[in-house]
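Peer 1: Sharing a sequence plus its predicted fold:
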Amino acid sequence: MALHPSAPFPMFTPSQHDVRRFFCETYRKVQENRVLTPLEAIARDWLVQHPEYAESLSNVDEALAADYSVERGTANPFLHLSMHLSIAEQISIDQPPGIRAAFLSLAQRLGSEHDAHHEMMECLGEMIWQSQRSGLPPDGERYVECVKRR
């Protein structure tokens, strides 16, 4: 994963291939019962909850070549897992402010943290789409409000 050189603080800006390699390597390490980094341990928790992605994660070369374009109509396991990691990080640091409380309330209503993550993905995707469409920064307050409404 490459460091973004112009960032005021170091921040990771992984490429699509970096992300796919990370999840495939984590999957391999889990299968071999090897020691994981803290980030890999979080990823492992989501890999375990998504056994349907095992085939996609088992061969890094195939993963790097896979086409998950919208036109193909195939779910992208790497995007899905990345969203789980992003949401887990947001909750852990309560960023944007209020996201942790919104998540906890949603998880309690749904009776499942995993289902709450999936609902939050809809809001996260909407926030990113709106930001890209408008050219404005992501609206964290709107995102939190969306999660509260789920």
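Peer 2: Alright, I've got the coordinates.

Peer 1: only C-alpha atoms for contact and neighbour calcs from this point on.
Peer 2: Noted.

Peer 1: Which SSE is immediately downstream of the biggest helix by length in the chain?
Peer 2: Once the chain is assigned using DSSP state H, the helix that runs over the most residues is helix 113-134. Counting by DSSP states H and E, the next helix or strand C-terminal to helix 113-134 is helix 140-149.

Peer 1: orientation of that following helix relative to helix 113-134 in degrees?
Peer 2: Helix 140-149 and helix 113-134 are oriented at 140 degrees to each other (axes from the mean of the first three to the mean of the last three Cα atoms, to 10 degrees).

Peer 1: Any buried residues in helix 140-149, and which?
Peer 2: Neighbour-count burial for helix 140-149, with 16 or more other Cα atoms under 10 Å as criterion, is recorded at G140, Y143, V144, C146, V147, K148.

Peer 1: Was I right to think I42 contacts I87?
Peer 2: No. I42 is not in contact with I87 according to Cα atoms under 8 Å; the separation is 11.3 Å.

Peer 1: Neighbour count for these two, which is higher?
Peer 2: Remark: of I42 and I87, I87 carries more neighbours, 21 against 16, as counted by other Cα atoms under 10 Å.

Peer 1: who's in contact with that one?
Peer 2: Going by Cα atoms under 8 Å, 6 or more residues apart in numbering, I87 touches H117, M120, M121.

Peer 1: Next, work out how far apart it and F22 are.
Peer 2: Here the criterion is Cα to Cα, to the nearest Å. By it, I87 lies 17 Å from F22.

Peer 1: one step back: looking at the contacts of I87, which has the most residues close by?
Peer 2: M120 (25 neighbours).

Peer 1: Comparison target below:
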Amino acid sequence: MFVKHQSDVKAEPIDTTPGAKNGTIQWLINTPDAENFAMRRFVIGKGGHSPYHSHGFEHEVFVVSGKGVLVNGERDDEEIPLKSGSVVFVPGDEVHQFKNAGDDNFVFLCMVPLGEKAACGPLPTPTAEEKEEEVSGIC
């Protein structure tokens, strides 16, 4: 068991991932502390968004603050409004994107499985032992 503060976790830019703009990701809970799930914190600035993408694993999202939209690629890119307190479930293999729809930061937590199924996210700066297994991207 452990407790830490989000300010102690380095925020990594998501802009290095094709299709992403004006945002950061923090891996709040990840290996080696957890075995099954990771908790990520995204901050998407004004005009920013995650990539339009899909992946084989499901994920759960909780909107902390700001206004955003979920682009649902399974429904002709329908834009579903999101606000503080919104809860989102995205099944595996469904095309989606998160966009900031306001002037303030759009902040959300995203939980994903760890392991091979989720091996497409930017992991925190790896230790020397982890460098051989480093994976990039933010899916």
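Peer 2: Thanks, I have it. The model shown is predicted, which means the values in this text are computed figures rather than measured ones.

Peer 1: Let me see the TM-score of these two.
Peer 2: The TM-score (TM-score structural alignment, normalised by the length of the second structure) is 0.24; 63 aligned residues with a Cα RMSD of 5.5 Å.

Peer 1: Any chance of a markdown table for the buried residues of helix 140-149 of the first structure, columns distance to D61 of the first structure?
Peer 2: Listed next are those as a markdown table, based on distance: Cα to Cα, whole Å:
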| residue | distance to D61 of the first structure |
| --- | --- |
| G140 | 36 |
| Y143 | 35 |
| V144 | 37 |
| C146 | 38 |
| V147 | 36 |
| K148 | 40 |
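
Peer 1: Surely S92 of the first structure touches R100?
Peer 2: Yes. Judged on Cα under 8 Å, S92 of the first structure makes contact with R100 at a distance of 7.3 Å.

Peer 1: Look at the two and report which has more neighbours.
Peer 2: Each of S92 of the first structure and R100 has its neighbours counted (other Cα under 10 Å); R100 has more, 20 against 11.

Peer 1: I'd like to know how many residues surround the closest residue in space to F89 of the second structure that isn't next to it in sequence.
Peer 2: The shortest distance from F89 of the second structure to any residue other than its chain neighbours is 4.8 Å, reached at E60 (Cα to Cα, 6 or more residues apart in numbering). The tally of other residues near E60 of the second structure (other Cα under 10 Å) stands at 15.

Peer 1: Which residues are in contact with E60 of the second structure?
Peer 2: By Cα under 8 Å, 6+ apart, the contact list for E60 of the second structure reads V87, V88, F89, V90, C110, M111, V112.

Peer 1: roughly how far apart are it and R41 of the second structure?
Peer 2: 12 Å.

Peer 1: And the strands in the first structure, which stretches?
Peer 2: Per DSSP state E, the first structure carries no strands over any range.

Peer 1: okay, the contacts of I87 of the first structure in TSV with distance to Q31 of the first structure next?
Peer 2: What follows is the contacts of I87 of the first structure, written out as TSV (distance: Cα to Cα, whole Å):
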residue	distance to Q31 of the first structure
H117	25
M120	29
M121	27
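
Peer 1: quick one: which of those residues is nearest L104 of the first structure?
Peer 2: H117 (10.3 Å; Cα to Cα).

Peer 1: Who are the contact partners of the closest one?
Peer 2: Going by Cα under 8 Å, 6+ apart, the list of residues near H117 of the first structure reads H84, I87, F103.

Peer 1: Any chance of TSV for the residues you listed, columns distance to L47 of the first structure?
Peer 2: Formatted as TSV, the contacts of H117 of the first structure follow (distance: Cα to Cα, whole Å):
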residue	distance to L47 of the first structure
H84	10
I87	15
F103	20
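
Peer 1: From these, pick the one nearest S134 of the first structure.
Peer 2: Set against S134 of the first structure, the nearest of these by Cα to Cα is I87 (22.6 Å).

Peer 1: ok, back up a step: mind picking the one among the contacts of E60 of the second structure that's closest to P13 of the second structure?
Peer 2: Among these, and counting by Cα to Cα, the member closest to P13 of the second structure is C110, at 15.8 Å.

Peer 1: before we move on, back to that, which residues do E60 and R41 of the second structure both contact?
Peer 2: With Cα under 8 Å, 6+ apart as the test, E60 of the second structure and R41 both reach C110.
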